[in-house]
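*Asks:* Below are the sequence and a predicted model; questions follow.
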Amino acid sequence: MKYGFIARHRSVWPTRTMCRVLAVSHSGFYEWMNRAPSQRSQDDARLTRLIRESFELSDRTYGSPRVWHDLRALGESCGMNRVIRLMHLAKLQARHKRRRLPGDTGSRLENHIAPNHLQRDFEASGPNQKWVADFTYIWTAEGWLYAAAVMDLYSRRIVGWSMSDTMQAKMVSDALLMALWRRGKPSSLMHHSDQGSQYTSDDFQQLLTAQGITCSMSRRGECWDNAAMESFFSSMKTERLSRKVYRTREEARSDVFDYIERFYNPVRKHSKLDFLSPVDFEQGLMG
C-alpha cells in the first residue's frame, strides 16, 4: 500500500522524501516498480475493462450492483466490494438521469379519435369481446426498439404483438393482424387504445372498419383508461427487460418474444385469473 501511494504521487512529491516519511527503502520501492504485474493486478485490469464496457452500454447509468450482475452473467465470480473498488479507481460513477423517451411526432387525425367505449371496464365474459392495445419503448445499445401488443381482456392473454425500429402505424397494424390471424374474425369485438398517431392513422382505422371492429380510445392524458396494458408492460419491464443490457435490437426482440410466448402467456400466474396463466385459463374454458 505504501509503495502504491508513492507511485501515484511521484509527480507531486520527491520519491526519496516520501520513502523517508513512510519509513520504506527507496531501493525497495524501485525494485517493486520493476516487478511484473501480479496475477491479482492482471485480473483487476481485465475486470476493469469488463466493468467499463457494462457501464458504457448502460449509457453510464449503472451503479456497482447492476455492473456486478452483468459480470456474473458473463461468468465472472468477483465480489461486490471488488466491483465497487475498481469502479472507484476507474472513476466510473453512475449518473442518475432519466433517459428521454422518444416523442410521438406523428399527426393525430382528429376525425379518427373515438369515444371511450371501454370506460375502464376491464372485465369480459368471454374471449374476443374486448381487446386492448398499446406499445412501449425498449432501450438497446443500437437505439430504441418499439414493441406493440394486443391483449384479450377475458384471459389477459397477449394475442398479437409486433416490434419495429421506428414508431410507425404499421407496427400496431401488424400486432392487430397477428391477433386476428390467431383468433379468427370475432363477430362483436371492441378494440381499445390511446389516441396516438399510430392508432388514429388512416391505415389502422381502415383495418378496424374492414374487420367490423368497434374502436374505443382513452381520454387524452388518462393512462388509467388503459390500465390493463400499462400493467402488462410494467410487469414485462420489471420481470425481464430492466434486468438486462441489450447490445442489439435483435437481442431485445428475442427476449420480448421469449417473455410473451414462453413465459407470460403459458406460464405466468395471473392474480386476476385465480393464479392461472392466460393459456391455462382459456383451456379451462374450452375444457
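*Replies:* Great, that's in hand.
*Asks:* C-alpha from now on. contacts and neighbour counts both.
*Replies:* Will do.
*Asks:* Mind naming the longest helix for the protein?
*Replies:* helix 39-57 (DSSP state H).
*Asks:* can you give me the strands for the stretch 51-200 of the chain?
*Replies:* Ranges of strands within the stretch 51-200 of the chain are 130-140, 143-152, 157-164, 190-193, based on DSSP state E, counting those that start in this stretch.
*Asks:* could you dump these to CSV with distance to L118 and mean neighbour count?
*Replies:* Shown next, in CSV, are the strands of the stretch 51-200 of the chain (distance: least, C-alpha to C-alpha, whole Å; neighbours: other C-alpha atoms under 10 Å):
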stretch, distance to L118, mean neighbour count
strand 130-140, 8, 22
strand 143-152, 13, 22
strand 157-164, 18, 23
strand 190-193, 7, 23
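*Asks:* Presented hereafter is structure B, for comparison with structure A:
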Amino acid sequence: MMIRFIDQYKNHFGVEPICRALSAFLEDGFITSRGYRAAKKRIPAARTLKDQLLIPELVKIHEENYGVYGVRKMWHAARRAGWDIGRDQTYRLMRAAGIQGIHRGRKPITTRQAKEADTRPDLVNRNFTATAPNRLWVADFTYVRTYSGFCYTAFITDVFSRKIVGWGVSSTMHTLGMPVMALKQALFQAKKDGSDLTQIVHHSDRGAQYIAGDYTRELTELGVQLSVGSTGDSYDNALAESVNGAYKAELVGLSD
C-alpha cells in the first residue's frame, strides 16, 4: 500500500520527504527511502506477475460478453480462451478488477394450466442431471417487453451440455408458434447427430402449450419419453427457469 502511495506522489514531493512524513505519523510499519528502493528492485512473485497478466484479460472477456458474466461463466470463458485459472482465482481477480455479473430480478409466471387432464409422470423429480447429450431435455418459455408489445421466446435445453438445442420466437403464446418452432429445431439436430430419440426424456411444466396435442403428437410418434412437473412450481423445472433468467438478464437486460 505504501509503495503504491509513494509511486503516486514521488514525482511531486520526492521519495525522501514522503518517507520522513510517513515516519512522523506512523510509529511502526513505515518505510524508509532505502527500503522503498529495495522493494522496487525486488522481483515480483510469480502469483503477482500472473495476476497482472490475467486481470486485463478478464476485463476484456467481461466486456466482450456485455459485462454480464458472473464468476462461473467468467471462469469457463477464461478456460476456453486458453488461460489456466481456477474458479477461486477468477473470483479474487474479478473483485480486484471491480467487475461482477449482472443481478437478476424476479420474473412473472407465464405458465397457463391446461384445462384437460394430463397423466404424464414426472420422470425427473428435480434431478437435473444426464449421462450424455440428448438424454434429458427441459422446455420452457418466457417473455420480454418491447416497444411494440410482448415478445415470447421458447427454449429447449440439453441438460448434459447445458446447450440450447432448440429455440423459437413469437408475438403470441400459441402452441403452434414458438414452442413448436423450438421443438422442431431440437428434433432436427438430434436426428442429424444420429441420436436415439427413444432415449430422450422431454421435461416441461403442465402449461397448456406443452400438453397440447399439436406439441406432443410428434414426440409420442418418435418415441420420446414425456415428463412433466407441477404447474407454477419453478423447482420442478429449475434448469429451464435458470435459462430463461440468464436470457433476460444477460441478453435482453430486462428483469420483468
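*Replies:* On my side now, so go ahead. Note that this is a predicted model, so its numbers are computed, not measured.
*Asks:* ok and the longest helix of the first structure relative to strand 130-140, angle-wise?
*Replies:* 130 degrees (axes from the mean of the first three to the mean of the last three C-alpha atoms, to 10 degrees).
*Asks:* related to what we said a few turns ago, among the strands of the stretch 51-200 of the first structure, which comes closest to D280 of the first structure?
*Replies:* For these, proximity to D280 of the first structure was assessed by C-alpha to C-alpha; strand 157-164 is nearest, at 10.1 Å.
*Asks:* Where in the second structure does that closest one align, residue-wise?
*Replies:* Strand 157-164 of the first structure corresponds to residues 163-170 of the second structure when matched by TM-score structural alignment.
*Asks:* contact partners of that stretch?
*Replies:* Applying C-alpha atoms under 8 Å, 6 or more residues apart in numbering, the external contacts of stretch 163-170 of the second structure come out as 151-158, 177-186, 189.
*Asks:* Now it on the first structure. Mean distance?
*Replies:* For stretch 163-170 of the second structure, the mean deviation from the first structure after alignment is 0.4 Å (mean C-alpha distance after the TM-score superposition for the first structure).
*Asks:* Mind jotting down where the helices sit in the stretch 51-200 of the second structure?
*Replies:* Taking DSSP state H, counting those that start in this stretch, the helices of the stretch 51-200 of the second structure run over residues 71-80, 87-97, 178-192.
*Asks:* Next, format those as JSON lines and append mean neighbour count.
*Replies:* Formatted as JSON lines, the helices of the stretch 51-200 of the second structure follow (neighbours: other C-alpha atoms under 10 Å):
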{"stretch": "helix 71-80", "mean neighbour count": "17"}
{"stretch": "helix 87-97", "mean neighbour count": "16"}
{"stretch": "helix 178-192", "mean neighbour count": "19"}
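*Asks:* Between those helices, which one is closest to G105 of the second structure.
*Replies:* For these, proximity to G105 of the second structure was assessed by C-alpha to C-alpha; helix 71-80 is nearest, at 18.1 Å.
*Asks:* Onto which residues of the second structure does stretch 249-269 of the first structure map?
*Replies:* Taking TM-score structural alignment, stretch 249-269 of the first structure hits no residues over in the second structure.
*Asks:* what's the answer for stretch 43-52 of the first structure, then?
*Replies:* Per the alignment by TM-score structural alignment, stretch 43-52 of the first structure matches no residues in the second structure.
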